[in-house]
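Undergrad: the sequence and its predicted three-dimensional model are supplied below.
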Amino acid sequence: MDKKIVLITGGSSGIGKSIGTYLTTKGFTVYGTTRNPKNYLDFDNFELVQLDVKDVESIQNAVSQVIAQEGRLDVLINNAGVGITGPIEETPHEEILHVFDTNFHGPIHVMKAVLPQMRKQGGGAIINVTSIAGYMGLPYRGFYSATKGALGLITEALRMETKDFGITITNVAPGDFATNIASGRYHSPVIEGSAYKEKYAQTLRAINDDVDSGGDPIQVAEAVHKIINQKKPKVHNPVGAFLQKFSLRLKKVLPDKVYEKLLLNHYKL
């Protein structure tokens, strides 16, 4: 078989760029997406195509472009996403809608666009980039956790619905990695006089410190490469520091209140 054709949403920076660059070195033909390719005229890691996960027409156009150029599409990596922080009570609802449109509805629209081609060619792979944060409700990151948790559940359901088509669907759940996600994250403002002011400001500093000291995103790229080469990949594939992955095991075995206490201690709340 010829080189596998890979489409990565959000491929111009961060984890998506690392995955695309790594897969290119392994012989894959990679297409990354960005909302505005004109901002990346010097980008030469792999080809970038225009795609906005909030625009269904742009999704259809990007997928059609790749299929027209290559005749097939073997791997979709749903990576595009945004961060959001803030007290649930004080987060503007338009920002809640935006993060769900980007992190949840967007990946669904992209999967809907590629599934007919994958069925037609008799197989393919979809890897949804979720997050370790999606396995728990984190304080002041509740909406981000909710979007990634919801995408993880969709992954579980879609695996079963497509099992007869030769399509493997799985997720890779990164922990904290040193990327530029913080620069694009929506932060609800720390409001003077708010009941949440001190605890939110304190947690926000801890979140940013965790990202700044995070691991090399090449670890996620290596995990994705491994998943692509597996005939029967696991549903859930957490990637990150030992303690972050171990926290998922603890959540399964500890009583809810005990696990909640561990999170409260971690964030000093």
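TA: That came through fine. Numbering: from 1, shown residues only.
Undergrad: going by C-alpha atoms from here, please, whenever you check contacts or count neighbours.
TA: Will do.
Undergrad: spit out the contact partners of residue 12.
TA: 32-34, 40, 43, 48 (C-alpha atoms under 8 Å, 6 or more residues apart in numbering).
Undergrad: do the same with residue 141
TA: 84-87.
Undergrad: same question, residue 84
TA: 99, 141, 143-144, 185-188.
Undergrad: quick check: closest non-adjacent residue to it.
TA: residue 186 (4.6 Å; C-alpha to C-alpha, 6 or more residues apart in numbering).
Undergrad: quick one: neighbours of the one you found, just the number.
TA: For residue 186, the neighbour count with other C-alpha atoms under 10 Å is 18.
Undergrad: surely it touches residue 85?
TA: Yes. Between residue 186 and residue 85 a contact is recorded at 6.3 Å, counting by C-alpha atoms under 8 Å.
Undergrad: distance from stretch 97-111 to the middle of the chain?
TA: Distance of stretch 97-111 from the chain centroid (C-alpha atoms, centre = their mean, to the nearest Å) equals 11 Å.
Undergrad: hold the first one in mind and look at this next one:
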Amino acid sequence: MNKVVLVTGASSGIGKSIATHLSSLDYKVYGTSRNPNKYSNLPFELVALDVHDLESAHNCVASILQKETTIDVLINNAGVGITGPIEETPIDEVKHAMETNFYGPLRVLKAVLPIMRKQKRGQVINITSIAGYMGLPYRGIYSASKGALEIATEAYRMECAHLNIHFSNLAPGDFATNIAAGRYHAPVVAGSDYEKGYSHTLKLIDEHVDDGNDPMEVAYTVEKILKAKNPGIHYKVGSFLQKFSIVLKKILPEKMYENMLKKHYGL
């Protein structure tokens, strides 16, 4: 039987690429969106899910199990972007980002793990970010939310190993998606001590997304993980420099690495 895969946040961007690619292979794919009726002509079925709501997560899983006998794979992809000087970013927006990027996947897991435990098998891929490996200026909240998910996944992996449920992180770099359109931007405040640095960084971020690679690269990496006999803990996909930045953080003195980032962002 074809494996059943649940991909959150599959109406656009990386999630849509993952769900579309897996649908072309031997997988039965269900994607999620807060408003699935807004989308049509997708090669997979969209199910309603608001990752801010645990009941919504349980309802999503229940609706899939009305049609399927298992949920074999969960890909936690739903997320939001957020930029701004941390001091000037409204706490409500910080909470919203954490609710989506960190607590959201945990809620979905609370709904899916009992199913996987009962069927005595399962696989989870949490989509994080290369930004989660470092505190990036004016993206600190986004980095923190994705970094938190990276660390939590490491713990989940050990806690669930004896249940035959396998966890992996997949951290993309910048890809050509519409994430910038949905990202919360703290306003650039004229006369602020952060005005110059934040303005420059916003421009740089948008250039990176516009020049980003095809998100299908992430989908191909998901396929690789799903076909691996013994999936690893951490996977990265992106440009050479983005992936190499993680290596540099490990080997360079801390202040040297910090100065390298500051120079890159013109700070």
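TA: Alright, I've got the coordinates. This is a predicted model, so every value here is computed, not measured.
Undergrad: give me the TM-score for this pair.
TA: Aligned and superposed, the two chains score 0.99 in TM-score terms (TM-score structural alignment, normalised by the length of structure 2); 267 aligned residues with a C-alpha RMSD of 0.7 Å.
Undergrad: out of the contacts of residue 141 of structure 1, who's nearest residue 72 of structure 1?
TA: Taking C-alpha to C-alpha as the measure, residue 72 of structure 1 lies nearest residue 84 of the contacts of residue 141 of structure 1, at 35.1 Å.
Undergrad: how about the strands in the stretch 51-200 of structure 2?
TA: Here the stretch 51-200 of structure 2 has its strands, by DSSP state E, counting those that start in this stretch, at 73-76, 82-83, 122-127, 165-172, 184-185.
Undergrad: what range in structure 1 does the third one sit on?
TA: Mapping strand 122-127 of structure 2 onto structure 1 (TM-score structural alignment) gives residues 124-129.
Undergrad: let me see the ranges of the helices in structure 2.
TA: 13-23, 54-65, 91-98, 104-119, 140-160, 179-182, 195-210, 216-227, 240-251, 254-264 (DSSP state H).
Undergrad: which one of these is the most hemmed in?
TA: Comparing the helices of structure 2 by mean neighbour count (mean count of other C-alpha atoms under 10 Å), helix 13-23 comes out on top with a mean of 23.
Undergrad: got the angle for that helix vs strand 165-172?
TA: Orientation check (axes from the mean of the first three to the mean of the last three C-alpha atoms, to 10 degrees): helix 13-23 of structure 2 against strand 165-172 gives 130 degrees.
Undergrad: what helices or strands is helix 13-23 of structure 2 leaning on?
TA: Applying 3 or more C-alpha pairs under 8 Å, 6 or more residues apart in numbering; DSSP states H and E, one finds that helix 13-23 of structure 2 contacts strand 3-7, strand 27-33, helix 216-227.
Undergrad: 7 Å - rerun?
TA: Counting contacts by 3 or more C-alpha pairs under 7 Å, 6 or more residues apart in numbering; DSSP states H and E, helix 13-23 of structure 2 is packed against strand 27-33, helix 216-227.
Undergrad: show where the longest one falls in structure 1, residue numbers please.
TA: Right, helix 216-227 of structure 2. With TM-score structural alignment as the criterion, helix 216-227 of structure 2 aligns to 218-229.
Undergrad: please state the offset of the matching stretch from the chain centre?
TA: Computed by C-alpha atoms, centre = their mean, the chain-centroid distance of stretch 218-229 of structure 1 equals 14 Å.
Undergrad: ok, now which ones touch residue 163 of structure 2?
TA: 117, 120-121 (C-alpha atoms under 7 Å, 6 or more residues apart in numbering).
Undergrad: ok, now with 10 Å
TA: 113, 116-122 (C-alpha atoms under 10 Å, 6 or more residues apart in numbering).
Undergrad: kindly indicate which of the residues you listed lies nearest residue 197 of structure 2.
TA: Of the contacts of residue 163 of structure 2, the one sitting nearest to residue 197 of structure 2 (C-alpha to C-alpha) turns out to be residue 113, at 43.1 Å.
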